[in-house]
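Undergrad: I would like to see how this sequence folds:
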Amino acid sequence: DYCGVNFACATNSATSALHIACLALGVGESDIVWTSPISFVASANCALYCGAKVDFVDIDLDTGNMSPSALEQKLISAKKTDSLPKVVIPVHLAGQSCDMQAIYQLATKYDFKIIEDASHAIGAKYFDKPVGNCEFSDICVFSFHPVKIITSAEGGMAVTNNEELAKLLKRLRSHGITSDPDEMTELSHGPWYYQQIDLGFNYRMTELQAALGLSQLKELDQFVAERNKLANIYTNEFKNLPISHLHQSSQSYSSYHLYIIRLTGDAVKKHKELICSLREHNITSHLHYIPIHIQPYYQALGFKKSDFPNAIEYYHSALTIPLHPKLTNLEQDYIIKTIIEFL
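TA: Presented below is the predicted three-dimensional model:
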């Protein structure tokens, strides 16, 4: 109901949800899946789990999200070599939706399916509608990992407006088993009867996890509003520093799962030094993310660091600073002061 979508399938993680989403869309050994290089590795691994090949689409440096123009150029080239993707997985980095309308238009033209990786984006909006309504995608995936905006201790969810996809997702998360007589190959022997009709997995979310997640849902809008308030403070305080922020497009309302800054000019040379300095001041700073294609496993698959230059430029300049609803004014002031003094 929250997302305005017809069907939902809760899982034990967003990684599991991405895996079965790919399977539900028929991804297999002869297929190619494209995603963003700036994401957690699960956004790409899910394709490999299915035996498919994976490739990446470079990001827009202004937003950190998949670039629709880069996607279009890559599709034009792929069509010439008959190597179009079966599925594209845009990743809503830090909680801001990708330009899903533009990506959907390309999907219509080039005949690929879309899985939104909205692991960061529960509570976000796109064109004033909740991310997850699947207006511009086949399936959308959320994460309820412990560090996410709401958590079920660990968990995920795949949502869709397609009833057949929803039925398949629910079978795949539970060993491929069904108790629905309409899905069986013969008449049911009774209310106790079940059949395994697919090869599935033990990807179910427990009732305890579900209860924990549901207990926070009523507070989601408040959580997101507080995150936006804190993000705006950061943006205003850093406006005279050699820092750029992930551009917030007019059609999007970010859930601000993360607050990411990028150093500019000569300050880029101090990138690693700043991360280490913040940690020395007991301020937890991270880098979301190391580009997937430069991970050793993906390097062994033949990817080169130079394949996606924007992702590399982002990697050498970006860092994440603390942002959560319980961040106090005193704590945020300390973070701001420490960064200003360093730069």
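Undergrad: use CA for all of it now, contacts and neighbours both
TA: Noted.
Undergrad: got the residue ranges for the helices in the stretch 1-150 of the chain?
TA: Assigned by DSSP state H, counting those that start in this stretch, the helices in the stretch 1-150 of the chain fall at 14-24, 42-49, 68-80, 100-110.
Undergrad: could you also give me the structure for this second sequence? I'd like to compare it with the first:
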Amino acid sequence: MIPYGKQDIRQSDIDAVVEVLKSDFLTQGPAVPRFEQAVASHVGAKHAIAVNSATSALHIACLALGLKAGDWLWTSPVTFVASANCGLYCGANIDFVDIDPVSYNLCPKALEKKLAVAEQQNRLPKVVVAVHLCGQPCDMAAIHSLSKRYGFAVIEDASHAIGGKYRGEFIGNGRYSDITVFSFHPVKIVTTAEGGLALTQNSDLARQMDQLRSHGITRDPALMSRESDGPWYYQQTGLGYNYRMTDLQAALGASQMTRLDKYVSRRHELADEYDRLLANLPVKTPVQHPDGYSGRHLYVIRLRLDDINRTRREVFESLRAKGIGVNVHYIPVHTQPFYAQFGFQEGQYPNAENYYSEAISLPLFPGMSADDQREVVAALAEALGV
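TA: Got it, this is the predicted structure:
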């Protein structure tokens, strides 16, 4: 099986983890801040807070921004469920903004129209989560401009996008958002096995997220409500969570970060080769906006179903039967049975649903060989009946 994604583990990664195993710290030791600094320095952020998953990072980001019951969080329907669920964890209401049919990201024009209506109804969002699907950045300048006009906070869900750029600057630098979130799941661009990270330029948001990831506890006397009893003393100043990253994970992540640029470059080489190999097949290849330099986490094609005598499921199952580990990213969140209780139903976001009906993610990972790629394309051509 050629998987759709696969981690790249080198001896240097193994050595970094073994070094931690031999040290005095396995959980919260020196490796976590080293990893945080490595990411923050790379992208140009002042603060980085490492946690046990990108979902946790989204949750504490929402909490730090004050999202609560009665508030609204808006996001794209084409994303993993965590981009919306993070709002529900805070007791907030969820709504969606349809995607741009070319970039597959949240559409700024649709957002602007929805905001104008919401303002009249007194139900503007407190937070908008802009998802950089497949690694391609959203139109962040437009979203940022709207956030200033309508007064909402912006979280960049950049789970697919570390190493990517927007307008020549690394995603995560916070120029157009309050908080950016990265994921380090094994199929992502770099991995910590499981893990996530929130970045911000705002010291107060960073302080809040730092406490929220560790039970709401602080040992900083300046943040305590009464005088310390002694050097052992700590205070719980709010309700936090056990979302901490371990030193084992952080050591792996710091080692992987040394190869980030090479990983992204290799992904671009593979994506460019897919563009060439697929040019004569009845599929739509992903369009890249000139303002962005994608992390190229996923390579999603859309089947030209009117030009083939096959369903998407038939093509998908044919590829799987040939050992090609294709996948689909993503089932629109508003069509999930859980979200029906909030009044969502099929037909509400047509661009998202049209995208989903045609989408297949082809294998893409740095260790993929030229032979692997040709095998994928040959199997796809056969599955399409051409």
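Undergrad: quick one on the thing from earlier: nearest to Phe201 of structure 1, out of the helices of the stretch 1-150 of structure 1?
TA: Proximity to Phe201 of structure 1 (CA to CA) singles out helix 14-24 among those, at 8.8 Å.
Undergrad: now do the helices in the stretch 151-300 of structure 1.
TA: Applying DSSP H, counting those that start in this stretch to the stretch 151-300 of structure 1 gives helices spanning 163-172, 207-217, 220-237, 271-280, 296-299.
Undergrad: ok, back up a step: check the helices of the stretch 1-150 of structure 1 for me and report the most buried one.
TA: Mean neighbours per residue, mean count of other CA atoms under 10 Å, is largest over the helices of the stretch 1-150 of structure 1 for helix 14-24, with a mean of 26.
Undergrad: in structure 2, what sits opposite Ala44 of structure 1 in the alignment?
TA: For Ala44 of structure 1, the aligned residue in structure 2 is Ala84 (criterion: TM-score structural alignment).
Undergrad: residue in structure 2 matching Gln96 of structure 1?
TA: Checking TM-score structural alignment: Gln96 of structure 1 goes with Gln136.
Undergrad: what's the closest non-adjacent residue to its match?
TA: Excluding the flanking residues, the one nearest Gln136 of structure 2 by CA to CA, 6 or more residues apart in numbering is Ser294, at 4.3 Å.
Undergrad: how many neighbouring residues does Arg262 of structure 1 have?
TA: Applying other CA atoms under 10 Å, we find 22 other residues in the vicinity of Arg262 of structure 1.
Undergrad: sorry, slip of the keys, the one I care about is Thr320 of structure 1.
TA: 18.
Undergrad: list the contacts for the counterpart of it in structure 2?
TA: Per TM-score structural alignment, the equivalent position to Thr320 of structure 1 in structure 2 is Ser361. By CA atoms under 8 Å, 6 or more residues apart in numbering, the contact set of Ser361 of structure 2 is 4, 298-301, 326-329.
Undergrad: of these, which stay in contact in structure 1?
TA: Contacts from those that recur in structure 1, judged by both residues aligned by TM-score structural alignment, their matches' CA atoms under 8 Å, are 298-301, 326-329.
Undergrad: so what touches stretch 198-213 of structure 2?
TA: 40, 45-51, 57-58, 60-61, 63-65, 172-174, 178-182, 217-218, 238-244.
Undergrad: and with 6 Å instead?
TA: 45-49, 57, 60, 64, 179-181, 217, 240-244 (CA atoms under 6 Å, 6 or more residues apart in numbering).
Undergrad: count of residues packed around the aligned residue in structure 2 for Ala124 of structure 1?
TA: Aligning on TM-score structural alignment places Ala124 of structure 1 opposite Gly164 in structure 2. A count of nearby residues for Gly164 of structure 2, using other CA under 10 Å, gives 27.
Undergrad: could you look up the SS state of Gly367 of structure 2?
TA: coil (DSSP: H, G, I helix; E, B strand; the rest coil).
Undergrad: what about it, neighbour count?
TA: 15.
Undergrad: got it, and Arg259 of structure 2?
TA: 12.
Undergrad: how about it, what's its partner in structure 1?
TA: By TM-score structural alignment, Arg259 of structure 2 lines up with Glu219.
Undergrad: over to Pro186 of structure 2?
TA: Per TM-score structural alignment, Pro186 of structure 2 is aligned with Pro146.
Undergrad: to which residue of structure 1 is Gln336 of structure 2 aligned?
TA: Here Gln336 of structure 2 is matched to Gln295 in structure 1, going by TM-score structural alignment.
Undergrad: with Leu248 of structure 2 instead?
TA: Counting by TM-score structural alignment, Leu248 of structure 2 corresponds to Leu208 in structure 1.
Undergrad: for that match, give its distance to Ala8 of structure 1.
TA: 18 Å (CA to CA, to the nearest Å).
Undergrad: which one's more surrounded, those two?
TA: Using other CA under 10 Å, the more surrounded residue of Leu208 of structure 1 and Ala8 is Ala8, with 21 against 11.
Undergrad: where's that one relative to Asp221 of structure 1, distance?
TA: Distance from Ala8 of structure 1 to Asp221 of structure 1, counting by CA to CA: 20 Å.
Undergrad: then Glu183 of structure 1?
TA: Counting by CA to CA, the gap from Glu183 of structure 1 to Asp221 of structure 1 is 38 Å.
Undergrad: contacting residues around the aligned residue in structure 1 for His59 of structure 2?
TA: Here His59 of structure 2 is matched to His19 in structure 1, going by TM-score structural alignment. Neighbouring residues of His19 of structure 1 by CA under 6 Å, 6+ apart: Cys46.
Undergrad: before we move on, what about Pro77 of structure 2?
TA: Going by CA under 6 Å, 6+ apart, the list of residues near Pro77 of structure 2 reads 96, 332-333.
Undergrad: now these: which count as buried?
TA: Neighbour-count burial (16 or more other CA atoms under 10 Å) is assigned, among these, to 96, 332-333.
Undergrad: all strands of the stretch 101-250 of structure 2, in order?
TA: 127-131, 153-157, 165-166, 169-170, 179-183, 196-200, 217-218, 235-236 (DSSP state E, counting those that start in this stretch).
Undergrad: just send those back as JSON lines, with distance to Arg374 of structure 2 and mean neighbour count too.
TA: Formatted as JSON lines, these follow (distance: least, CA to CA, whole Å; neighbours: other CA atoms under 10 Å):
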{"stretch": "strand 127-131", "distance to Arg374 of structure 2": "31", "mean neighbour count": "27"}
{"stretch": "strand 153-157", "distance to Arg374 of structure 2": "32", "mean neighbour count": "27"}
{"stretch": "strand 165-166", "distance to Arg374 of structure 2": "29", "mean neighbour count": "22"}
{"stretch": "strand 169-170", "distance to Arg374 of structure 2": "32", "mean neighbour count": "18"}
{"stretch": "strand 179-183", "distance to Arg374 of structure 2": "29", "mean neighbour count": "29"}
{"stretch": "strand 196-200", "distance to Arg374 of structure 2": "33", "mean neighbour count": "28"}
{"stretch": "strand 217-218", "distance to Arg374 of structure 2": "53", "mean neighbour count": "20"}
{"stretch": "strand 235-236", "distance to Arg374 of structure 2": "56", "mean neighbour count": "16"}
